[in-house]
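Asker: sequence plus the predicted model coming up.
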Amino acid sequence: MTVAVVQFGGSNCDRDGVRALEHLGIDAERVWHEDGLPADVEGILLPGGFSYGDYLRAGAMAARAPVMREVRAAADEGVPVLGVCNGAQIGCESSLTPGAFTTNESARFQCEHVHCRVERADTPWTAAYEEGEVLRLPIAHAEGRFEISEDRYAQLEANDRILFRYCDADGNVTDEANPNGSTGNVAGLLGERESVAVLMPHPERATLPDLGLTDGAGVLYGFDPSLRS
């Protein structure tokens, strides 16, 4: 399993992603977007950061980079694709997943730890957890508020495509536990295939024991479930 961590101008979590994946025993390499995907790519991570300085909208310019055509084609073939933070914004902007991530309700950058409830435990990205389990994960974003129309949100719920919701430490999904005003407290969701997912919290920053949190490791095992203990 080799995961391509796609680096755009302004990406700043690509090295974090590689280090976290390698810590779990998953081969990973940074790939500059202009070079395209390796022919033997087996997984794709769209990392966090500020691609193109969040010009226009966060993720909007990166979503139109030629490499994203390759990413979408790979996703259609079942290659696991995970978008984190700015990568989640890119994922939505490129229609890997529905909806959009917009300016936080607070209208400011927020860098803190939050709690997220696992809504499904039967996907590659959540099989390491129990349904209803509460994770503690870091966020660092100014445009992390998930927005979607009412009818499309209803479709997400009906099709069980919501992976994580912001909650309190006891798993209660409340307005107070929602750090950015996301519709339905959504913190992560699936694409049309369960092998494609995006989330705003950073699992790679909650994988290395030295950082004090390891709750995010289970998400990254979605690239290679055989390594999950």
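Answerer: Alright, I've got the coordinates.
Asker: please count neighbours and contacts with C-alpha atoms only from this point.
Answerer: OK.
Asker: quick check: residue 56 vs residue 63, distance?
Answerer: Distance, residue 56 to residue 63, using C-alpha to C-alpha, to the nearest Å: 12 Å.
Asker: which one of these two is surrounded by more residues?
Answerer: Ranked by neighbour count (other C-alpha atoms under 10 Å), residue 56 and residue 63 place residue 63 first, with 21 against 9.
Asker: that one reaches residue 90, doesn't it?
Answerer: Yes: contact criterion C-alpha atoms under 8 Å: residue 63 and residue 90 qualify, at 5.1 Å.
Asker: now the helices for this protein?
Answerer: 14-23, 67-76, 86-93, 150-158, 217-220 (DSSP state H).
Asker: return the most buried member of these.
Answerer: The highest mean neighbour count among the helices of the chain, using mean count of other C-alpha atoms under 10 Å, belongs to helix 86-93: a mean of 29.
Asker: quick one: contacts of that helix?
Answerer: Residues from elsewhere that reach helix 86-93 (C-alpha atoms under 8 Å, 6 or more residues apart in numbering): 45-51, 58-60, 62-63, 82-83, 97-101, 198-200.
Asker: what would the helices of the chain look like in TSV with distance to residue 208?
Answerer: TSV is the format used below for the helices of the chain (distance: least, C-alpha to C-alpha, whole Å):
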stretch	distance to residue 208
helix 14-23	6
helix 67-76	27
helix 86-93	20
helix 150-158	32
helix 217-220	8
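Asker: residue 114: which of the ones you listed is closest?
Answerer: Ranking the helices of the chain by proximity to residue 114 (C-alpha to C-alpha) places helix 217-220 first, at 15.8 Å.
Asker: for that closest one, name the packing helices and strands.
Answerer: Using 3 or more C-alpha pairs under 8 Å, 6 or more residues apart in numbering; DSSP states H and E as the contact test, no helix or strand touches helix 217-220.
Asker: quick one: residue 58 and residue 170, what's the gap?
Answerer: 32 Å.
Asker: show me what contacts residue 160?
Answerer: Contacts of residue 160 by C-alpha under 8 Å, 6+ apart are residue 120.
Asker: now swap in residue 132 and tell me
Answerer: Counted by C-alpha under 8 Å, 6+ apart, residue 132 has contacts 117, 118, 119, 120, 171.
Asker: which of the residues you listed lies closest to residue 190?
Answerer: Closest approach between the contacts of residue 132 and residue 190, by C-alpha to C-alpha: residue 120, at 10.5 Å.
Asker: tabulate the contacts of residue 132 (a markdown table), appending distance to residue 25.
Answerer: As requested, the contacts of residue 132 are arranged in a markdown table below (distance: C-alpha to C-alpha, whole Å):
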| residue | distance to residue 25 |
| --- | --- |
| 117 | 26 |
| 118 | 24 |
| 119 | 26 |
| 120 | 25 |
| 171 | 30 |
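Asker: put this next to the first one:
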Amino acid sequence: MNSAVIVFPGSNCDRDVAVTLADVTGRAPVMHWHGDPDLPDDLDLIVIPGGFSHGDYLRCGAMAAHAAAMAGVRRAADRGVAILGICNGFQVLCESHLLPGALMRNRDLRFICRDVHLRVETTDTMFTAGYAPAQVIRLPIAHHDGNYVADLPTQCALEDEDRIVFRYCDAGGKVTETANPNGSLDNIAGILSESRTVLGLMPHPERLADPRLGGTDGRALFVSVMEALS
């Protein structure tokens, strides 16, 4: 599987993703600088990593959405290349209109950095086929703007089309307001595009993809993509 990680000024999870991709696929990803519009033609997966692209000036992901490389990402998405946006990458995908909705300030207006529980809402995706339906997993979050919002038609479309991939929940899998760390609409933690080839999520699967990191719940996401695309 050929993959690339888009690197912006302020990205700080690009190397984490690269290590995980190399470990899972046996092949190091291309580290693609944001100023270069010409991505390799043979890519199977493009990852937009977490961090603080362009220092989060204007809005999180707003400046990165206009980077030269994002034109290449859009063209790749149109061809059906798998796109994964993690945390700031999710924000960039929304700002680029590759995913609907927006990520706003957390409900309590504070940066949150801790592990959370997620319920896998659908396994009918190349990203989650390796999980069990309704499986509860643990992943870290680290964000100030993870409060997902969308208008009612978008919310209904996401629900009706089985495009809500992860929801924040408690350890028993119950979706509650208490388990919602940031005020996100309907406890949404990750969503798919209409094509089901673009996934954005706020939690960091790459940070729990190796036993040495304290857990492997995130590894199945990368294995799922590799198996789907290999």
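Answerer: In hand now; what should we look at? These numbers come from a predicted model, not from an experiment.
Asker: returning to that earlier point: which of residue 58 and residue 170 of structure 1 has more neighbours?
Answerer: residue 58 (29 against 11).
Asker: can you tell me the closest non-neighbouring residue to the more buried one?
Answerer: residue 89 (6.2 Å; C-alpha to C-alpha, 6 or more residues apart in numbering).
Asker: mind checking what the one you found lines up with in structure 2?
Answerer: Matched across to structure 2, residue 89 of structure 1 falls on residue 91, judged by TM-score structural alignment.
Asker: what does residue 209 of structure 1 give?
Answerer: Using TM-score structural alignment, residue 209 of structure 1 sits opposite residue 211 in structure 2.
Asker: any idea how far that match lies from residue 224 of structure 2?
Answerer: In terms of C-alpha to C-alpha, residue 211 of structure 2 sits 18 Å off from residue 224 of structure 2.
Asker: what about these two, which has more around it?
Answerer: With neighbours defined as other C-alpha under 10 Å, residue 211 of structure 2 and residue 224 compare such that residue 224 has more, 18 against 10.
Asker: how much space between residue 92 of structure 2 and residue 183 of structure 2?
Answerer: Noted for residue 92 of structure 2: a distance of 19 Å to residue 183 of structure 2, by C-alpha to C-alpha.
Asker: my bad, residue 35 of structure 2
Answerer: According to C-alpha to C-alpha, residue 35 of structure 2 stands 34 Å off from residue 183 of structure 2.
Asker: tell me which of those two has more neighbours.
Answerer: Each of residue 35 of structure 2 and residue 183 has its neighbours counted (other C-alpha under 10 Å); residue 183 has more, 20 against 15.
Asker: which residue is the nearest non-sequential neighbour of that one?
Answerer: residue 107 (5.0 Å).
Asker: same check, this time on residue 26 of structure 1
Answerer: Nearest one to residue 26 of structure 1, counting by C-alpha to C-alpha, 6+ apart, is residue 1 at 6.4 Å.
Asker: the one you found reaches residue 44, doesn't it?
Answerer: No: Residue 1 of structure 1 is not in contact with residue 44 according to C-alpha under 8 Å; the separation is 10.6 Å.
Asker: neighbour count winner among these two?
Answerer: Counted by other C-alpha under 10 Å, residue 1 of structure 1 and residue 44 do not tie: residue 44 has more neighbours, with 25 against 13.
Asker: what's the match for the more buried one in structure 2?
Answerer: Under TM-score structural alignment, residue 44 of structure 1 pairs with residue 46 in structure 2.
Asker: do I have it right that its match meets residue 6?
Answerer: Yes: the criterion here is C-alpha under 8 Å, and residue 46 of structure 2 meets it with residue 6 at 7.4 Å.
Asker: which position in structure 1 pairs with residue 186 of structure 2?
Answerer: Per TM-score structural alignment, residue 186 of structure 2 is aligned with residue 184.
Asker: wait, that match touches residue 165, no?
Answerer: Yes: counting by C-alpha under 8 Å, residue 165 is a contact partner of residue 184 of structure 1 at 7.5 Å.
Asker: and those two? which has more neighbours close in?
Answerer: More neighbours surround residue 165 than the other of residue 184 of structure 1 and residue 165, with 28 against 18 (other C-alpha under 10 Å).
Asker: one step back: look up how far residue 206 of structure 1 lies from the match of residue 186 of structure 2.
Answerer: With C-alpha to C-alpha as the criterion, residue 184 of structure 1 and residue 206 of structure 1 are 24 Å apart.
Asker: residue 133 of structure 1 now?
Answerer: Relative to residue 206 of structure 1, and taking C-alpha to C-alpha, residue 133 of structure 1 is found at 16 Å.
Asker: in terms of neighbours, single out the busier of those two.
Answerer: Between residue 133 of structure 1 and residue 206, residue 206 has the larger neighbour count (other C-alpha under 10 Å), namely 22 against 16.
Asker: residues contacting that one?
Answerer: Residue 206 of structure 1 sits in contact with 137, 138, 212, 213, 214, 215, 216, 217, where contact means C-alpha under 8 Å, 6+ apart.
Asker: repeat that with 10 Å
Answerer: The contact partners of residue 206 of structure 1, by C-alpha atoms under 10 Å, 6 or more residues apart in numbering, come to 20, 135, 136, 137, 138, 212, 213, 214, 215, 216, 217, 218.
Asker: what's the answer for residue 20 of structure 2, then?
Answerer: By C-alpha under 10 Å, 6+ apart, the neighbours of residue 20 of structure 2 are 26, 28-29, 205-210, 218-219, 222-223.
Asker: and residue 47 of structure 2, by the same measure?
Answerer: Contact partners of residue 47 of structure 2, counting by C-alpha under 10 Å, 6+ apart, are 3-7, 14, 17-18, 21, 29, 31, 73, 82-86, 89, 198-200.
Asker: which residues in structure 2 form strands?
Answerer: Here structure 2 has its strands, by DSSP state E, at 3-7, 30-33, 45-48, 82-86, 102-104, 112-120, 136-143, 147-149, 164-169, 188-192, 198-201.
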